[in-house]
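# prediction below, plus the sequence it came from.
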Amino acid sequence: MDRDRQEILTTARLRGVTGFVMGGVDPDDWSRQRTVAECGIYMTFGLHPWTVINTEPAKLQKALEQLHTKLKDAVGLGELGLDYLRGPTSTSRAIQRTYFTRQLEIARDADKPVVLHIVKAHDDALKLLRDMGGRFHGIVHGFSGSADLAGAYLKLGLHVSIGCALLKSGYKVLKRELKHIPETAITLESDAPDMHPSGRTNINRPDIIVDVAKAVTDLTGRPTAKVLDQSSKALRILFGLDDPIRSD
């Protein structure tokens, strides 16, 4: 997306997407993010669970120390979390839980919102959040679960962030139960350049959020403009921003 960045951002803004949150996954990613920072683009820095399970312990500890200092330049901490699909062994899962907890501690100490990546690990994620006292603020990125699961995160102070799952085949539980998730608990995301909709082979783009909002309308009857405005308002509050914003 680097080569076409300005065209992509211009297209998004023409469709009403005027702010962007870019998630970071490792120290190299954090450095690249800083080179593209501009008005309307905001950064979160974190150690993604894929990074955690594929990095040597010494480098991982150094990265965690870097995160302490670099977080002051970010609007939140993320992505962090648990991915038991990519890390299926008991050892890799234990390592993920350790670094998930340590990053949650950093976020809490810095009073930063979190961007959670949770795959096939919701029970453990919720337990760890509760064990730490709950009441974090932030989003569960790429949410595709039930209304009850959304409610469990909501009780801990988190929103569920919904994206192109609504534009893909499958995801029947989310599509069936979306209308039962409070609109104030939902934010929208593109996950660009990943997670492109069914039938599209090119990279995903931030302006797909408008199509996600229309899908929410189709499934819930909620007006598209209201869906977009509610998401923007929630994200502005969560990340402490003044500009209209939608999650990238």
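In hand now; what should we look at?

# CA atoms for contacts and neighbours, from now on please.
OK.

# leaving out chain neighbours, which residue sits closest to the residue nearest to the spatial centre of the chain?
Geometric centre of the chain, nearest residue: residue 141, 3.2 Å, by CA atoms, centre = their mean. Of all residues not flanking residue 141 in the chain, residue 161 sits nearest, at 5.0 Å (CA to CA, 6 or more residues apart in numbering).

# quick one: the one you found and residue 74, what's the gap?
19 Å (CA to CA, to the nearest Å).

# and the gap between the residue nearest to residue 141 and residue 104?
18 Å.

# and for residue 183?
The gap separating residue 183 from residue 104 is 26 Å, by CA to CA.

# if you count surrounding residues, which of those two has more?
The neighbour comparison of residue 183 against residue 104 (other CA atoms under 10 Å) goes to residue 104, with 23 against 16.

# OK, contacts around that one?
residue 114 (CA atoms under 8 Å, 6 or more residues apart in numbering).

# so residue 125 sits against residue 118, correct?
Yes: if you go by CA atoms under 8 Å, residue 125 and residue 118 touch, sitting 7.3 Å apart.

# anything in contact with each of those two?
Common neighbours of residue 125 and residue 118, counting by CA under 8 Å, 6+ apart, are 81-82.

# for residue 218, see how far away residue 171 is.
According to CA to CA, residue 171 and residue 218 sit 15 Å apart.

# quick one: the strands in the chain, in order.
According to DSSP state E, the chain carries its strands in the segments 20-23, 41-45, 76-83, 114-119, 138-141, 158-162, 186-188, 246-247.

# flag every buried residue along the biggest helix by length in the chain.
Longest helix of the chain, by residue count under DSSP state H: helix 90-110. Buried residues in helix 90-110, defined by neighbour count with 16 or more other CA atoms under 10 Å: 92-93, 95-97, 99-101, 103-104, 106-108.

# same deal with stretch 233-246?
233-236, 238-239, 244-246.

# and the comparison structure, right after this:
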Amino acid sequence: MNKPAATDGPVSPVLSGWFDSHCHFDFPVFAQNRQAVWQHCESLGLTGLIVPGISCEQGKQLASFCQGRPWWFALGLHPFFIDQHTMDDLDWLERALVTSDCVAVGEFGLHRVRQMDPAIRLRQRRLFDAQLQLAQQYRLPVILHGVGAHDEIILALRQTRFDQGGVIHAFSGSEQQARQYLDLGFRLGLGGLLLRPNAHRLRRTVQQLPLDAWLLETDAPDMAPAVVASATNSPVFLPLIGVALARLKRVTPATVRAVQAARIGQIFRRSTDLSI
């Protein structure tokens, strides 16, 4: 059974301001002050975020976690947590893709840096291929994690003729790789790496590509921007990244917000809108 494609409709109020396209807001580090953090986010103009899935156990909680909130969620099996996954988790994932209001399959992908065990690399690839197939079958975009594996991922997308698009999370590859992803219908996740003093290649790539090639994200609580004192990242830093992107592209922050809203709404269309 195929999940019905979402239809175009009114723009969700979630997309009226800054939007964090990748935030692990369900992680325990936020448990004690999550509401206060979100109120701070709202005071800075954030109106929504996407919580990625990383495992079966965590994914089962995401619908209730996001219910009644301006938070969307994806479902997937993250390669970094390969020891937590079984092939049976794919059966759960398929059922959840049909019955839930998730906006994407992910976060999944290939994590090759410092991972030389052939058996683990093979398990990563099998889970990657299976999740890509599910996304194609149920006409959902993907949130892809690629560390040391961009060429392998690009080849797989081409060979499978995947045409549902999505986002390459925390992209830091070459301009050539970036353009290949764009040609395949993807957008590139842009986070705190942009603010690092030594991120010269990334800033050059941002300058060379169109503004709508990028989707803003924090990856909180990981990858805190170098310009902030906190070791724990937070969605409150999303506007900092947006302003940095605006300056680099020589446009206003309002322009960045508008372009982001258009792209988020186009890629992650929901079958039902949230009442918030």
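Looks like it arrived, so ask away. No experiment lies behind these values; they were computed from the predicted model shown.

# and residue 161 and residue 74 of structure 1? Which one has more around it.
More neighbours surround residue 161 than the other of residue 161 of structure 1 and residue 74, with 24 against 21 (other CA under 10 Å).

# return the residue of structure 2 aligned against that one.
Using TM-score structural alignment, the partner of residue 161 of structure 1 in structure 2 is residue 189.

# relative to residue 32 of structure 2, how far out is that match?
From residue 189 of structure 2 to residue 32 of structure 2 the distance is 28 Å (CA to CA).

# could you do residue 127 of structure 2 as well?
34 Å.

# swap in residue 150 of structure 2?
37 Å.

# could you check which of these two has the larger neighbour count?
Comparing residue 150 of structure 2 with residue 32 by other CA under 10 Å, the one with more neighbours is residue 150, at 24 against 9.

# do I have it right that the more buried one meets residue 174?
No: counting by CA under 8 Å, residue 174 is not a contact partner of residue 150 of structure 2; they are 9.3 Å apart.

# before we move on, back to that, against residue 63 of structure 1, how distant is the residue nearest to residue 141 of structure 1?
26 Å.

# repeat that for residue 196 of structure 1.
For residue 196 of structure 1, the distance to residue 63 of structure 1 - CA to CA - is 30 Å.

# please say which of the two ends up with more neighbours.
residue 196 (21 against 18).

# wouldn't the more buried one be in contact with residue 164 here?
Yes: in this structure, residue 196 of structure 1 is within contact of residue 164 by CA under 8 Å, at 6.6 Å.

# quick one: contacts of stretch 191-203 of structure 1?
1, 142, 163-165, 167-169, 204-206, 247-248.

# now these as a markdown table including distance to residue 28 of structure 1 and neighbour count?
Formatted as a markdown table, those follow (distance: CA to CA, whole Å; neighbours: other CA atoms under 10 Å):
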| residue | distance to residue 28 of structure 1 | neighbour count |
| --- | --- | --- |
| 1 | 17 | 12 |
| 142 | 23 | 22 |
| 163 | 26 | 29 |
| 164 | 27 | 27 |
| 165 | 28 | 22 |
| 167 | 31 | 20 |
| 168 | 31 | 14 |
| 169 | 34 | 11 |
| 204 | 22 | 18 |
| 205 | 22 | 20 |
| 206 | 22 | 24 |
| 247 | 21 | 27 |
| 248 | 19 | 23 |
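
# adding distance to residue 131 of structure 1, write the residues you listed out as TSV.
TSV is the format used below for the contacts of stretch 191-203 of structure 1 (distance: CA to CA, whole Å):
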residue	distance to residue 131 of structure 1
1	39
142	23
163	29
164	31
165	30
167	35
168	35
169	36
204	37
205	37
206	35
247	28
248	30
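
# what lines up with residue 176 of structure 1 in structure 2?
Following TM-score structural alignment, the counterpart assigned to residue 176 of structure 1 within structure 2 is residue 204.

# next one: residue 80 of structure 1
Correspondence of residue 80 of structure 1 to structure 2, assessed by TM-score structural alignment: residue 108.

# and its match, what does it touch?
Here residue 108 of structure 2 is in contact with 54, 76-79, 128, 131, 143-145 (criterion: CA under 8 Å, 6+ apart).

# would you mind measuring from the closest residue to it other than its chain neighbours to residue 33 of structure 2?
Distances taken as CA to CA, 6+ apart place residue 78 nearest to residue 108 of structure 2, at 4.5 Å, with adjacent residues excluded. Separation of residue 78 of structure 2 from residue 33 of structure 2 (CA to CA): 26 Å.

# out of the two, which sits in the more crowded spot?
For residue 78 of structure 2 versus residue 33, the count of surrounding residues by other CA under 10 Å is larger for residue 78: 25 against 9.

# the more buried one -> structure 1?
Counting by TM-score structural alignment, residue 78 of structure 2 corresponds to residue 48 in structure 1.

# neighbours around residue 177 of structure 1, how many?
17.

# what's the answer for residue 147 of structure 2, then?
Residue 147 of structure 2: 20 neighbours (other CA under 10 Å).

# helices of structure 1, start to end?
5-14, 27-36, 49-53, 57-70, 90-110, 122-131, 147-155, 172-177, 208-220, 224-239.

# quick one: the first one to chain centroid distance?
Relative to the mean C-alpha coordinate of its chain, helix 5-14 of structure 1 is positioned 21 Å out (CA atoms, centre = their mean, to the nearest Å).

# read off where it ends up in structure 2.
The aligned range for helix 5-14 of structure 1 is 34-43, by TM-score structural alignment.

# ok, residues contacting that stretch?
Here stretch 34-43 of structure 2 makes contact (CA under 8 Å, 6+ apart) with 25, 47, 234-236.

# distance check, residue 121 of structure 2 against residue 111 of structure 2.
8 Å.

# how about residue 262 of structure 2?
In terms of CA to CA, residue 262 of structure 2 sits 30 Å off from residue 111 of structure 2.

# likewise for residue 31 of structure 2?
Distance of residue 31 of structure 2 to residue 111 of structure 2, computed by CA to CA: 28 Å.

# now residue 172 of structure 2
Distance, residue 172 of structure 2 to residue 111 of structure 2, by CA to CA: 14 Å.

# about what we covered before: need the max-distance pair from the contacts of stretch 191-203 of structure 1.
1 and 169 (25.2 Å; CA to CA).

# what's the average distance of stretch 92-108 of structure 1 to structure 2?
Superposed on structure 2, stretch 92-108 of structure 1 shows a mean distance to its aligned partners of 1.1 Å (mean CA distance after the TM-score superposition for structure 1).

# how about that stretch, aligned to which bit of structure 2?
The aligned range for stretch 92-108 of structure 1 is 120-136, by TM-score structural alignment.
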